[in-house]
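**Student:** Pasted the sequence and its predicted model underneath.
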Amino acid sequence: MYLTEENRGKIWGDIPYAVEGLEGLDGDFLEKVYQRHVKEPWEILQTDRLIVREMTEEDLDALYRIYDQPGIEDVMDGLSEDREEERAYVRAYIERAYPFYGFGLWMLAERESGRCVGRAGFFMREGFDEPELGFIIAREAQRKGYCMEACGAILEYGFRELGFERVQALAAERNSASLAVCRKLGGQRSGSIVWEGRSYVRFVWSR
């Protein structure tokens, strides 16, 4: 919808996009609008070995494989034991979170094989103003540098394309791998917090 002085103050509940001018309406923007309309996942970026893209419902099996790690719920929220409940959550996330925020947690797929090897991206944690970097790598894909490769590119994307001024990450105190990733990515330690019974170290990145 094109915004004018006459319609600017009205509520248009069924209109997903509104523009004030033609600036920025390039091919990339229009392609993303089309993809959103036909429910195709956006490709966010590519690295040397990975494609970072939005989730689809077809990723459900991959998500359960990625999160199938001993002690995962000691350091982060896991998936529902009810697969249909998790499917409904994924569907709602795709339909609401991605369009509302313009970002979210994305799938990490190998460029050569297409196999999903992890999940990473940004989300908003209740009680915090900064977007948060989150990440998890499947057991069989760990120790290959995928996490650093993906998260480094995602942080750059957040500052350059999304206009973030600050990004935080909460790494569980007992999760040595996540702590190491945050340090190697240049995160500045900003204290410790307890969230929902878990102890975390807070890291911050600034533009």
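**Tutor:** Thanks, I have the structure now.
**Student:** C-alpha only now, for contacts and for neighbours.
**Tutor:** Fine.
**Student:** Helices along the protein, start to end?
**Tutor:** Taking DSSP state H as the test, the helices found in the chain are 27-37, 60-66, 72-75, 83-92, 98-101, 146-160, 176-184.
**Student:** Of these, which is nearest G114?
**Tutor:** Comparing these against G114 with Cα to Cα, the closest turns out to be helix 60-66 (11.4 Å).
**Student:** Below is structure B, check it against A:
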Amino acid sequence: MKVKLAPTLETHRLILRAPIADDFEAWAAFAADEETMRYLGGAQVRALAWRGMCTMAGAWTVRGFSMFSVIEKATGRWVGRLGPWQPEGWPGTEVGWGLIRDVWGKGYATEGATAAMDYAFDVLGWNEAVHTIVRENLASQAVARRLGSTVLRQAVMPPPFEDQTLDVWGQTREQWRARR
């Protein structure tokens, strides 16, 4: 298997690139924030945040895709992670997002996820992109709607989150292209 290098994607306000070691302090602060992590598996101590960041970075080698670090162009700061994601047992090929609270409401999730959806369909060749969203997470539901996604089904998450049933939002490549 040939290892794919992670691309760098740019939007009007964001740079999406592979996670790097310099991202860790911001990543750890993001992962430790109870409110930010409420619908993303819960707050994490630094050691778990490190493992999570390395998992995302390593998935580029193992799977050929993973979530990107999101860099705000205007400031150069790390503001979250988003993009293609499908760990073992996941209920579909996901384009997901998680951003620091400081940038909530600025449209970054929709802007970045739009670029990631284009990448997933056009480069990775996915036929469907989903977003696994807890029913109480109204903000992520709004992002999914802005992307043109709808609830497709419910799914039980894989361990260690097997006690959770989430809504699986999404759309097909054809639906995505039709709305563009």
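**Tutor:** That came through fine. All values derive from a computational prediction rather than experimental measurement.
**Student:** re the thing from before, would CSV of the helices of structure 1 with distance to G191 of structure 1 be doable?
**Tutor:** CSV is the format used below for these (distance: least, Cα to Cα, whole Å):
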stretch, distance to G191 of structure 1
helix 27-37, 39
helix 60-66, 29
helix 72-75, 17
helix 83-92, 32
helix 98-101, 27
helix 146-160, 21
helix 176-184, 13
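**Student:** Would you agree V201 of structure 1 is in contact with L170?
**Tutor:** Yes: here V201 of structure 1 reaches L170: they are 5.6 Å apart, a contact under Cα atoms under 8 Å.
**Student:** When the two are compared, which one has more neighbours?
**Tutor:** For V201 of structure 1 versus L170, neighbours defined as other Cα atoms under 10 Å are more numerous around L170 (25 against 20).
**Student:** what residue of structure 2 matches up with that one?
**Tutor:** For L170 of structure 1, the aligned position in structure 2 is occupied by T132, per TM-score structural alignment.
**Student:** which residue sits closest to that match, ignoring its sequence neighbours?
**Tutor:** Using Cα to Cα, 6 or more residues apart in numbering and skipping residues adjacent in sequence, the residue nearest T132 of structure 2 is V168, 4.7 Å away.
**Student:** can you count the residues close to the equivalent of that neighbour over in structure 1?
**Tutor:** Aligning on TM-score structural alignment places V168 of structure 2 opposite R202 in structure 1. Residues within reach of R202 of structure 1, counting by other Cα under 10 Å, total 20.
**Student:** now swap in A88 of structure 1 and tell me
**Tutor:** 12.
**Student:** Equivalent analysis for V75 of structure 1, please.
**Tutor:** If you count neighbours by other Cα under 10 Å, V75 of structure 1 ends up with 17.
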